[in-house]
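Chemist: sequence-free structure coming up:
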């Protein structure tokens, strides 16, 4: 008994009736497949959340969330129902009427034509967005055909990569192609980066203290500097050879050694050294 008394009371489940459920946004009747599908999707989730099960209640709630032009259309339909000229008494029937009025068959034909012409031109996310929008207008295409049409609109190198990955559904194809193009953009950035890095390193070397101390006569034109350096070295060597005075290595006189008057004495001295 004491153990049971010490146990914390179990948390009570909050009944669904006490949860505030947001109502769907009104549908204005725009001839936009995405807007119509979102309206139908939101209403069906709302029916489930509010436990709306009867067909009459579903039709009434759907009618209350119509606005502008489509509201006028519904009023004319309602008048015809009152006169017995038509019957829209189920949610499925109302969805069919909305699709026939706002989503005619020629919309799908136009979408298929646009799909045939759609090609990737430079922005992969824009291509994915346009393709996904066309898919909303085409209702009876298989998933395999969707993937094929999507991949065929890409550049040859991207098509090859996606076929190698063997993507099976459109969502996986979207993710794979965006990741593929992100990697390609990163690789291009890396290829461009080393050249900038090389220029920065080159400038750093030219302005480093070691270089500045060694090239004191360098004024920005390294070729001229090197040429001047070579010429000055060669010039100084040639000047030493051609302009310096002749000197005899025997007696240091101002003449060549072969003209030295002391040459005979020097030869005799060398002979005596050899005989010793």
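Modeler: Now that the structure is in, tell me what you want to look at. Because the structure is a prediction, the values reported are computed rather than measured. Numbers count the residues shown, from 1 in each chain.

Chemist: drop to CA atoms for contacts and neighbour counts, all remaining ones
Modeler: Fine.

Chemist: measure residue 147 to residue 162 for me?
Modeler: According to Cα to Cα, to the nearest Å, residue 147 stands 10 Å off from residue 162.

Chemist: now residue 46
Modeler: 39 Å.

Chemist: before we move on, back to that, what residues do residue 147 and residue 162 have in common as contacts?
Modeler: Residues touching both residue 147 and residue 162 (Cα atoms under 8 Å, 6 or more residues apart in numbering) are residue 173.

Chemist: Helices along the stretch 151-276 of the chain, start to end?
Modeler: According to DSSP state H, counting those that start in this stretch, the stretch 151-276 of the chain carries its helices in the segments 156-165, 170-206, 209-214, 222-243, 263-275.

Chemist: Go ahead and flag the most central residue of this structure.
Modeler: Centroid-nearest residue in the chain, with Cα atoms, centre = their mean: residue 182, separated by 3.6 Å.

Chemist: Please determine how far that residue is located from residue 125.
Modeler: Separation of residue 182 from residue 125 (Cα to Cα): 11 Å.

Chemist: again, but for residue 107
Modeler: Counting by Cα to Cα, the separation of residue 107 from residue 125 is 24 Å.

Chemist: want to compare, so here's the second one:
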């Protein structure tokens, strides 16, 4: 789901707020199987078999295709056992990437998990 985070960040950075423009802009950041998936979905849209007109619809379709049903649960388990083994920069990167897979993780719990995993 790295593609989704890149899309969200890019939309914010360049000030795209219109849903239709977000959807039109999205394929520029898809790679590998995600771009192949989009081509198939776009063909379905063109044929009138489905609609993906809003950003929420695009996100829902992208998640349905690529987000594993138990991904958040697995990410929580990884976060619980995550600890700093190398540089702080590497730990922060791994922690944040894992945290992004858990949409409803409370900030207080994230702070506790982060500090608990730091080297002493």
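Modeler: Everything's here; your move. Keep in mind that what you see is a predicted model, and the values were worked out from it rather than measured.

Chemist: Any idea what the TM-score is?
Modeler: With the length set by TM-score structural alignment, normalised by the length of structure 2, the two chains reach a TM-score of 0.75; 120 aligned residues with a Cα RMSD of 2.7 Å.

Chemist: Surely residue 87 of structure 1 is in contact with residue 97?
Modeler: No - using Cα atoms under 8 Å, residue 87 of structure 1 makes no contact with residue 97, being 10.6 Å away.

Chemist: what touches both of the two?
Modeler: With contacts defined as Cα under 8 Å, 6+ apart, no residue is shared by residue 87 of structure 1 and residue 97.

Chemist: who's in contact with the longest helix anywhere in structure 2?
Modeler: If you go by DSSP state H, structure 2 has its longest helix at helix 32-46. Contact with helix 32-46 of structure 2 is made by 27, 50-52, as judged by Cα under 8 Å, 6+ apart.

Chemist: Work out the gap between it and the centre of the chain.
Modeler: 18 Å (Cα atoms, centre = their mean, to the nearest Å).

Chemist: list the buried ones in that helix?
Modeler: Within helix 32-46 of structure 2, the residues scored as buried using 16 or more other Cα atoms under 10 Å are 34, 38, 41-42.

Chemist: Check stretch 176-190 of structure 1 too.
Modeler: Buried residues in stretch 176-190 of structure 1 (16+ other Cα under 10 Å): 176-177, 180.

Chemist: What are the boundaries of the strands in the stretch 1-150 of structure 1?
Modeler: Applying DSSP state E, counting those that start in this stretch to the stretch 1-150 of structure 1 gives no strands.

Chemist: what's the spacing between the most far-flung residue of structure 2 relative to its centre and residue 113 of structure 2?
Modeler: In terms of distance from the mean C-alpha position of structure 2, residue 120 ranks first, at 31.0 Å (Cα atoms, centre = their mean). Distance, residue 120 of structure 2 to residue 113 of structure 2, using Cα to Cα: 14 Å.

Chemist: next one: residue 46 of structure 2
Modeler: Look at residue 46 of structure 2 and residue 113 of structure 2: by Cα to Cα, they are 46 Å apart.

Chemist: Contacts only, for residue 10 of structure 2.
Modeler: Listed by Cα under 8 Å, 6+ apart, the contact set of residue 10 of structure 2 is empty.

Chemist: what residue of structure 1 matches up with it?
Modeler: Using TM-score structural alignment as the criterion, residue 10 of structure 2 maps onto residue 42 of structure 1.

Chemist: Near residue 130 of structure 1, how many other residues are there?
Modeler: Neighbours of residue 130 of structure 1 under the rule other Cα atoms under 10 Å: 16.

Chemist: for residue 146 of structure 1, what are its contacts?
Modeler: Contacts for residue 146 of structure 1 (Cα under 8 Å, 6+ apart) come out as 135, 170.

Chemist: again, but for residue 114 of structure 2
Modeler: residue 95.

Chemist: what about the corresponding residue of structure 1 for it, distance to residue 38 of structure 1?
Modeler: Residue pairing (TM-score structural alignment): residue 114 of structure 2 is matched to residue 150 of structure 1. As judged by Cα to Cα, residue 150 of structure 1 and residue 38 of structure 1 stand 23 Å apart.
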